[in-house]
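A.B. asks: Got a predicted model here, sequence first, then my questions.
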Amino acid sequence: MNLSNRLLAIVSKVNKNSNIVDIGTDHGYVPIYLCEKKVVQKAIACDVSKGSCEKASKNVLEHSLERRISVIKSDGLKSIDTIGFNTVVISGMGGKLVEKILDEGVDKLNNIEYLVLQPQTDIESVRKKMHSIGYIIIDEDIVFEDKMYYNIIVGKKGNEIYEKEIEYMFGKVLLNRQDKMLKSFLEYEILKSKDIINSLKESKTENANSRITEICGYIRLLEKIIN
């Protein structure tokens, strides 16, 4: 099975001999790949969409993995029994939805040692949520695919709080290792911010001027990190 760079980055963060719950499984590619590569022993592929569950079930059968992968229609973790599983994967959805799933399923996380999260938005907020529910962030990666940057964040049971807001904004792990993809993302953010400033200059309103000042401060912060 050939996976996209984004999905390959996600599966690379799952420890060998894990048992996973894949939330928002869509076609079931993540658990199928991990089972075929003998990384995981068993998996639950779950999705709130009936259509996605049907597609995942079809793919599981085609790969003869029905004894190792259960497909369950569930709104997040609500219908999932996590006993016997140690890793939850949540990917391909907005950060606020990721947070909602974690909040509503927090009682199902007692025996979940690892989280592998790939929120599409609100990355800073997701990092804070992981800390608030008792996970330390042990690894992060950024993947560029289809003109988009994707963050993959790995959490492990434990307690930590970042001292600096900038560490939540851009990821302490990425900042500490001076990650090349983080630098690429920051450079992209600078260019995008400058385009916004140019658009705002045309309006010449008080609100626009205030917004320009705010964005200029953001650009200075990004440049400081890069340099």
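C.D. replies: Alright, I've got the coordinates. As the structure is a computational prediction, the values presented were derived from the model and not from experiment. Numbering: from 1, shown residues only.
A.B. asks: Every contact and neighbour count from this point should use C-alpha atoms.
C.D. replies: Will do.
A.B. asks: all strands of this protein, in order?
C.D. replies: Taking DSSP state E as the criterion, the chain carries its strands at 18-23, 40-47, 69-73, 87-93, 114-119, 135-145, 148-157.
A.B. asks: Out of these, the one nearest Glu202 is which?
C.D. replies: Ranking the strands of the chain by distance to Glu202, with C-alpha to C-alpha as the measure, places strand 148-157 first at 27.7 Å.
A.B. asks: That closest one versus strand 135-145: what angle between them?
C.D. replies: Calculated by axes from the mean of the first three to the mean of the last three C-alpha atoms, to 10 degrees, strand 148-157 forms an angle of 160 degrees with strand 135-145.
A.B. asks: Asn110 and Gly28: what is the separation?
C.D. replies: Distance check for Asn110 against Gly28: by C-alpha to C-alpha, to the nearest Å, it reads 24 Å.
A.B. asks: more crowded one of those two?
C.D. replies: The residue with the greater number of neighbours, taking Asn110 and Gly28 and applying other C-alpha atoms under 10 Å, is Gly28; the counts read 26 against 13.
A.B. asks: I'd say that one and Asn59 touch.
C.D. replies: Yes - if you go by C-alpha atoms under 8 Å, Gly28 and Asn59 touch, sitting 7.0 Å apart.
A.B. asks: Distance-wise, check Ala56 relative to Val126.
C.D. replies: 27 Å.
A.B. asks: want to compare, so here's the second one:
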Amino acid sequence: MIKLSPRLQIVYDMIPACDTVADVGCDHGYLSIALLENGVAKKVIPMDVNKGPLSKASENIQAAGFLDQSDLRLSDGLAKLSPDEADVICICGMGGALIQRIISAGIAVAKSARLMIIEPQSEYLELRTFLMEQGFVIDDEDLTCEENKIYPIIKFHYEADESKRVTYNTAQLEYGPKVIEKAPELLIKFLDKNESEYSSIINKLEQGGASEAALARCQELRAKLEIITQIKNSL
């Protein structure tokens, strides 16, 4: 049995029993193997933009005996995936801007999936804002810590019925509506870390002079500190 990292285990646990899962940026193929081993998915489509990782995933999947249930594809994001081809689409271990680009470029495919699970490693507010504006609704979220960095894992679906869509506030877009709702211990660590980092940057900028750029950055960071205070007071 394949052993998943804590990060991939969270992703795995969010995936319901289904027919087909597409894993974009499949890396070693471990998630696909785990899904097939446990019968969560009947078929997987591991995808990667680079030949090296895809070849390694192919070797691992073949060694596990699941090559006949796997359709490996060399693909830039969702380019080689058709609408309605996958019930679940996973995009993990990338920057938020790259994940946004991948979803935007393959928006019809993304909207056709039963659900998507992403693990962005940056640009959380911008990415969640994009998802909200495109009509996606967040179903679940969790936080994971890897190499002392805290990342969100977000599960969402496209909501065709506009009356069922959700408008998130700035705090929810920055830290995640479901994360704030759950208030896990990692959220407190995440808030404390950002609070310390933002305060330190403000102090350095104020000591370095009052250029227009510095003042604008200080204002931006103070707004982020207000969001942190708002969340902490609500917990």
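C.D. replies: Sure, I can see it. Everything quoted here is computed from the prediction, not taken from an experiment.
A.B. asks: Overlay them and tell me the TM-score.
C.D. replies: TM-score of the superposed chains, computed with TM-score structural alignment, normalised by the length of structure 1, equals 0.91; 227 aligned residues with a C-alpha RMSD of 2.0 Å.
A.B. asks: Identify all contacting residues around stretch 113-131 of structure 1.
C.D. replies: Contacts of stretch 113-131 of structure 1 from elsewhere in the structure, counted by C-alpha atoms under 8 Å, 6 or more residues apart in numbering, are 10, 13-14, 86-96, 98-99, 136-137, 150-157, 159-161, 168-171.
A.B. asks: What subset of those is buried?
C.D. replies: 10, 13-14, 86-92, 95-96, 98-99, 136-137, 150-157, 161, 168, 170-171 (16 or more other C-alpha atoms under 10 Å).
A.B. asks: neighbour-wise, which of Ala56 and Val126 of structure 1 wins?
C.D. replies: Neighbours were tallied for Ala56 of structure 1 and for Val126 using other C-alpha under 10 Å; the higher tally belongs to Ala56 (26 against 23).
A.B. asks: Who are the contact partners of the more buried one?
C.D. replies: With contacts taken as C-alpha under 8 Å, 6+ apart, Ala56 of structure 1 has the following neighbours: 25-29, 45, 71.
A.B. asks: at 7 Å instead, please
C.D. replies: Shown in contact with Ala56 of structure 1 (C-alpha atoms under 7 Å, 6 or more residues apart in numbering): 26-28, 71.
A.B. asks: quick one: furthest residue from the center of structure 1?
C.D. replies: For structure 1, the C-alpha farthest from the mean C-alpha position belongs to Lys204; by C-alpha atoms, centre = their mean, that distance is 38.2 Å.
A.B. asks: Now which residue in structure 2 aligns to that residue?
C.D. replies: Matched across to structure 2, Lys204 of structure 1 falls on Gly209, judged by TM-score structural alignment.
A.B. asks: mind checking how far Ile202 of structure 2 is from Ile188 of structure 2?
C.D. replies: From Ile202 of structure 2 over to Ile188 of structure 2 (counting by C-alpha to C-alpha), the distance is 21 Å.
A.B. asks: and those two? which has more neighbours close in?
C.D. replies: Neighbours per residue (other C-alpha under 10 Å) separate Ile202 of structure 2 from Ile188, with Ile202 holding more: 19 against 16.
A.B. asks: So the more buried one is in contact with Cys218, correct?
C.D. replies: Yes - using C-alpha atoms under 7 Å, Ile202 of structure 2 makes contact with Cys218 at a distance of 5.5 Å.
A.B. asks: now the helices for structure 1?
C.D. replies: 5-11, 29-36, 50-62, 95-104, 123-132, 165-170, 172-176, 180-201, 206-226 (DSSP state H).
A.B. asks: Any buried residues in stretch 114-127 of structure 2, and which?
C.D. replies: Residues of stretch 114-127 of structure 2 classed as buried: 114-122, 124-125, 127 (neighbour count, 16+ other C-alpha under 10 Å).
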